[in-house]
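Novice: From the sequence below, what's the structure:
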Amino acid sequence: MTSPAQERLLHAAHTLFSGRSIHRVSIDDIVREAGSTKATLYRHYRSKDDLLLAVMRWESQAWLHGFQDNVARLEPHPARQLLVVVDALAGGWARPGFRGCVLTRLVLEQADPDHPAGQVLEDHQRRVREYLAVLARRAGRPEPDRLAAELHLVLEGAALLAGVGRDREAFSRARAIAGQLLGDPVYGEKADGA
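Specialist: The predicted structure is shown next:
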């Protein structure tokens, strides 16, 4: 549970961290954006790093719920939901101004490879793979954990190319690759219209 003051601080920090480099966002910027005070920020978060980790956990949770909701909206039948994971991802990320996964960008900005932000990203990626494995099991696919790892790699690659590389075709190619992994050529052929 977070208080309204924490929600405002998280939202403000998320907006600023997502739009600029972490190192270009000051505590003053965050409290100004949140309409808060430094005393309130430090009552809830010991440091900027503590706030960064909270923002990353919040982003991870929101992203995963949004992804799951997109999958369920695109394909209500649980056994067929695996067939829409690329579309669910593209729907949320293939938009103007998309700069790639916020969590990945925040981790890459850290100079320290042992920064705790890396663990938050690893936890997020594990949860995504677990969700994909659940979908693979529902679909009766053999080796669901392997398939989930392969699909996750395709999704991460598409997000990176679309965000950082500004590759507008990344999700179409990802859909074709996913179609091959799933043994569903029709899935891959629908890439242009998805």
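Novice: alpha carbons only for contacts and neighbour counts from here, please
Specialist: Will do.
Novice: and Thr104, what is it in contact with?
Specialist: Applying CA atoms under 8 Å, 6 or more residues apart in numbering, we find Thr104 in contact with Leu121.
Novice: Which of the helices or strands spans it?
Specialist: Assessed by DSSP states H and E, Thr104 sits inside helix 102-108.
Novice: which helix of this protein spans the most residues?
Specialist: Criterion DSSP state H: the longest helix present in the chain is helix 48-74.
Novice: Let me know the next secondary structure element after that one.
Specialist: helix 85-93.
Novice: helices or strands next to that next one in the packing?
Specialist: Applying 3 or more CA pairs under 8 Å, 6 or more residues apart in numbering; DSSP states H and E, one finds that helix 85-93 contacts helix 48-74, helix 144-163, helix 170-182.
Novice: Nearest to Trp93, out of those helices?
Specialist: Closest to Trp93 of those, according to CA to CA: helix 144-163, at 7.3 Å.
Novice: Go through the closest one and flag the buried ones.
Specialist: Buried residues in helix 144-163, defined by neighbour count with 16 or more other CA atoms under 10 Å: 144-145, 147-152, 154-156, 158-163.
Novice: Distance from that helix to the middle of the chain?
Specialist: 12 Å (CA atoms, centre = their mean, to the nearest Å).
Novice: Against Gly179, how distant is the residue located most distally from the centre of the chain?
Specialist: In the chain, Ala39 marks the outermost C-alpha relative to the chain mean, sitting 30.8 Å out by CA atoms, centre = their mean. In this view, Ala39 and Gly179 are 52 Å apart by CA to CA, to the nearest Å.
Novice: Here is a second sequence; please produce its structure as well for comparison:
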Amino acid sequence: MPRPAARDRLLEAARELFYAHGYSVSIDAVTERANVAKPTVYAHFKSKDALIGTVLTAASDEWFTELDVELERRGGDPPAQLVAPFDLLAANLPDPSYHGCLLVNSAAVFLTPEHPAHHALAIHDERMLALFERLATAAGSTQPTVVARQLLVLYDGVKTRGLVDHTGTAARDARAAAMALVTVG
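Specialist: Next up is the predicted model:
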């Protein structure tokens, strides 16, 4: 099997280190983990912030790829599709090594709205809102836009509750609440 390209190794190393140790991880640590020279980072990324933004965008894209597969698997069953995001979140819990959502964590660390972390989270949330609205409509909601916003709050709640509740209960509770929202709304 061929060795991944330097850029891919950098992204993987940065994601692992940022998730496990936070964003104060040095570029030196990332290059060491990726087994590349420091100039390689700057050949691919303008700055550490650009690397962070790329890591977050890739993480979001991976989530949507996984979610799309699950939605396809549940095709023809709108209520089951609606709760798919919550089921996927619960599938990885309990996990004592869970450190929260990479995107939410980054937005909490980098407080300026211009930081790539905020941009990545905003794009992720926009995609989730659009998806929730489409799924709520298919599931028969009479207020899909309102329900989508409420589902996003539940979705984000699962990711933050998972920091202190490693049982998966938050995801199961959010799943039940999502079903109730569609039934009522």
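Novice: so what number do they get for TM-score?
Specialist: The TM-score (TM-score structural alignment, normalised by the length of the second structure) is 0.86; 179 aligned residues with a CA RMSD of 2.1 Å.
Novice: still on that earlier bit, check how far the helix holding Thr104 of the first structure sits from its aligned residues in the second structure, on average.
Specialist: Mean deviation of helix 102-108 of the first structure relative to the second structure after superposition (mean CA distance after the TM-score superposition for the first structure): 0.9 Å.
Novice: what sits against Asp29 of the first structure?
Specialist: Asp29 of the first structure neighbours (CA under 8 Å, 6+ apart): none.
Novice: what's the nearest residue to the residue nearest to the spatial centre of the second structure if we skip its chain neighbours?
Specialist: In the second structure, the centroid-proximal residue (CA atoms, centre = their mean) is Ser60; its distance is 4.8 Å. Using CA to CA, 6 or more residues apart in numbering and skipping residues adjacent in sequence, the residue nearest Ser60 of the second structure is His124, 6.3 Å away.
Novice: Hmm, Glu62 and that neighbour touching each other?
Specialist: No. Judged on CA atoms under 8 Å, His124 of the second structure makes no contact with Glu62 at a distance of 11.1 Å.
Novice: For those two, work out which one has more neighbours and name it.
Specialist: His124 (19 against 12; other CA atoms under 10 Å).
Novice: What helix or strand is that one located in?
Specialist: Assigned by DSSP H and E, His124 of the second structure falls in helix 116-138.
Novice: Counting neighbours, which bits of that helix end up buried?
Specialist: 116-122, 124-125, 128-129, 131-138.
Novice: now that helix: which residue numbers in the first structure?
Specialist: The aligned range for helix 116-138 of the second structure in the first structure is 116-138, by TM-score structural alignment.
Novice: What is the mean deviation of that stretch from its aligned residues in the second structure?
Specialist: Looks like 1.3 Å for stretch 116-138 of the first structure (mean CA distance after the TM-score superposition for the first structure).
Novice: Next, work out how far apart Thr112 of the second structure and Lys46 of the second structure are.
Specialist: Counting by CA to CA - Thr112 of the second structure and Lys46 of the second structure are separated by 19 Å.
Novice: One more: Met179 of the second structure?
Specialist: 44 Å.
Novice: Pick out whichever of these two has more residues nearby.
Specialist: Met179 (18 against 10).
Novice: Check the gap between the more buried one and His166 of the second structure for me.
Specialist: 22 Å.
Novice: Contacts only, for the closest residue to Ala136 of the first structure other than its chain neighbours.
Specialist: Spatial nearest neighbour of Ala136 of the first structure, excluding adjacent residues (CA to CA, 6+ apart): Pro144 at 5.1 Å. Neighbouring residues of Pro144 of the first structure by CA under 8 Å, 6+ apart: 133-134, 136-137.
Novice: hang on, the earlier thing: can I get the helices and strands packed on helix 85-93 of the first structure in TSV with distance to Leu16 of the first structure?
Specialist: Shown next, in TSV, are those (distance: least, CA to CA, whole Å):
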stretch	distance to Leu16 of the first structure
helix 48-74	11
helix 144-163	18
helix 170-182	27
